[in-house]
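Novice: Compute the structure for the input listed below.
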Amino acid sequence: MTRTLKGKAWAYGDHIDTDVIIPARYLTSSDENELGKHCMEDIDADFCKKVNPGDMIVAKENFGCGSSREHAPLAIKGAGCSCVIAASFARIFFRNAINVGLPIFECPEAADSIETGDEIEINTKAGTIENKTKGKVFSVTPFSPFLQELIEQGGLIPYVRKQLESGRGKK
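Specialist: Coordinates of the predicted model:
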């Protein structure tokens, strides 16, 4: 099944670290909805008031650098964002995003072209990012079928839970 993500872009620069994504003062919870209330507030105080379900964060180089906290991708999901597009990701953020079921797309060309307010549509299976506002289409390597299923299930824990419940996790 093809999954299409649609939303408005919220563009940021280079080296957006996990302390900016979710400030440490809010790490008293691991509930994504609670964390989402404070997502990006130290770089964009009104982000949570402006973002709509399905919107996307777009950034330049090294998005998610800093600490290894899983709270950062959880906060992005909790804020209602459908994904993150960046020129590059910190490796630990990349892993944590997949583990919690947050789709991320590494595409320098898209990250350089997309601006705040642009309407974006992503076909996750085909690996296309379309900037509807500017009429540009970018290619990105789609996730493997396994990773697509893991993300669709909401991350690693829900995926494993489903596997165990269905008996596929037993040997």
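
Novice: CA atoms for contacts and neighbours, from now on please.
Specialist: OK.

Novice: Contacts only, for residue 105.
Specialist: With contact taken as C-alpha atoms under 8 Å, 6 or more residues apart in numbering, residue 105 is in contact with 83, 84, 85, 86, 140.

Novice: Tell me where the protein has strands.
Specialist: 4-11, 56-59, 83-86, 104-106, 119-123, 128-131, 136-139 (DSSP state E).

Novice: winner for burial among those strands?
Specialist: Comparing those by mean neighbour count (mean count of other C-alpha atoms under 10 Å), strand 56-59 comes out on top with a mean of 28.

Novice: Just list the residues touching the residue nearest to residue 129 when sequence neighbours are not counted, thanks.
Specialist: Leaving aside its sequence neighbours, residue 129 sits nearest to residue 122 (C-alpha to C-alpha, 6 or more residues apart in numbering; 4.5 Å). By C-alpha under 8 Å, 6+ apart, residue 122 lies in contact with 4, 5, 6, 128, 129, 130.

Novice: Report the two of those separated the most.
Specialist: Checked with C-alpha to C-alpha, those reach their widest spread between 6 and 128, with 11.9 Å between them.

Novice: this one next, for a side-by-side:
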Amino acid sequence: MNKITGKVWNFGSNIDTDLIIAARYLNSSDPDHLAKYVMEDADPDFPSKVQPGDIIVAGENFGCGSSREHAPIALKAAGVAAVIAPTFARIFYRNAFNMGLPIFELENAEEIIEGQEISIDLDEGTIQNNTTEKTYKFTPIPPFMQELLGCGGLMNFAAKEAKNA
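Specialist: Take a look at the predicted model:
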């Protein structure tokens, strides 16, 4: 899982966890159920438009609001391969890695426009805009965090570690 390539969907700043998955859908923690409604309050058509492997590029403070793990679960279950933003709410940042959803902090993320195709190289710490051929640099994800993502999240990582003990 060292490279991710996908089509971009743009969202603005301060996308909170209620916009990612509205509280009215939290009567279930089933990922498939949550995926049906992901980002619905930010873009009502998003659940039907998003395709596996697509990438969200957003503004500042993505994932602010509550500490619910439902938000990264819903994104991942809908097929979102990664989220890029200048900043993330700290609890969302941790929850995303725990759930196995790759997220990347990129200061000038707003330069990446909806519909473009990008490739993220986790090892190199680069995002290549395949549409414009511009390359962006981010701080590479540490190997341990990459291992978490590769396992699909913290619970799968822990299960693997227990099995190998």
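
Novice: Just the TM-score for the two chains, thanks.
Specialist: Here the superposed chains carry a TM-score of 0.97, computed using TM-score structural alignment, normalised by the length of the second structure; 165 aligned residues with a C-alpha RMSD of 0.9 Å.

Novice: Rebuild the contacts of residue 122 of the first structure as CSV, extending it with distance to residue 23 of the first structure.
Specialist: Shown next, in CSV, are the contacts of residue 122 of the first structure (distance: C-alpha to C-alpha, whole Å):
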residue, distance to residue 23 of the first structure
4, 30
5, 27
6, 27
128, 32
129, 29
130, 31
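
Novice: quick check, nearest of those residues to residue 62 of the first structure?
Specialist: Comparing the contacts of residue 122 of the first structure against residue 62 of the first structure with C-alpha to C-alpha places residue 129 closest, at 19.4 Å.

Novice: To which residue of the second structure is that closest one aligned?
Specialist: Aligned against the second structure by TM-score structural alignment, residue 129 of the first structure finds its counterpart in residue 127.

Novice: thought its match was touching residue 119?
Specialist: Yes - at 5.6 Å, residue 127 of the second structure and residue 119 qualify as touching, with contact defined as C-alpha atoms under 8 Å.

Novice: Can you name the residues that contact the residue lying closest to residue 40 of the first structure once chain neighbours are set aside?
Specialist: The shortest distance from residue 40 of the first structure to any non-neighbouring residue, by C-alpha to C-alpha, 6+ apart, is to residue 21 (4.6 Å). Contact analysis of residue 21 of the first structure by C-alpha under 8 Å, 6+ apart lists 39, 40, 41, 42, 64, 72, 75, 76.

Novice: how does it look with 6 Å?
Specialist: 39, 40, 72 (C-alpha atoms under 6 Å, 6 or more residues apart in numbering).

Novice: Among these, pick out the one closest to residue 91 of the first structure, please.
Specialist: Nearest member of the contacts of residue 21 of the first structure to residue 91 of the first structure, counting by C-alpha to C-alpha, is residue 72, at 13.2 Å.

Novice: Let me see the contact set for the closest one.
Specialist: 18, 21, 22.

Novice: hmm, try it at 8 Å
Specialist: Contacts of residue 72 of the first structure by C-alpha under 8 Å, 6+ apart are 18, 21, 22, 64, 93.

Novice: how close does the last one sit to residue 66 of the first structure?
Specialist: As for residue 93 of the first structure, its distance to residue 66 of the first structure is 9 Å (criterion: C-alpha to C-alpha, to the nearest Å).

Novice: Counting neighbours, go ahead and name the busier of the two.
Specialist: Relative neighbour count places residue 93 above the other of residue 93 of the first structure and residue 66, with 25 against 16, counting by other C-alpha atoms under 10 Å.

Novice: Now the more buried one: closest residue in space, sequence neighbours ignored.
Specialist: residue 64 (5.2 Å).

Novice: Take the strands of the first structure and write them to CSV, including distance to residue 161 of the first structure.
Specialist: CSV is the format used below for those (distance: least, C-alpha to C-alpha, whole Å):
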stretch, distance to residue 161 of the first structure
strand 4-11, 25
strand 56-59, 28
strand 83-86, 23
strand 104-106, 23
strand 119-123, 27
strand 128-131, 30
strand 136-139, 33
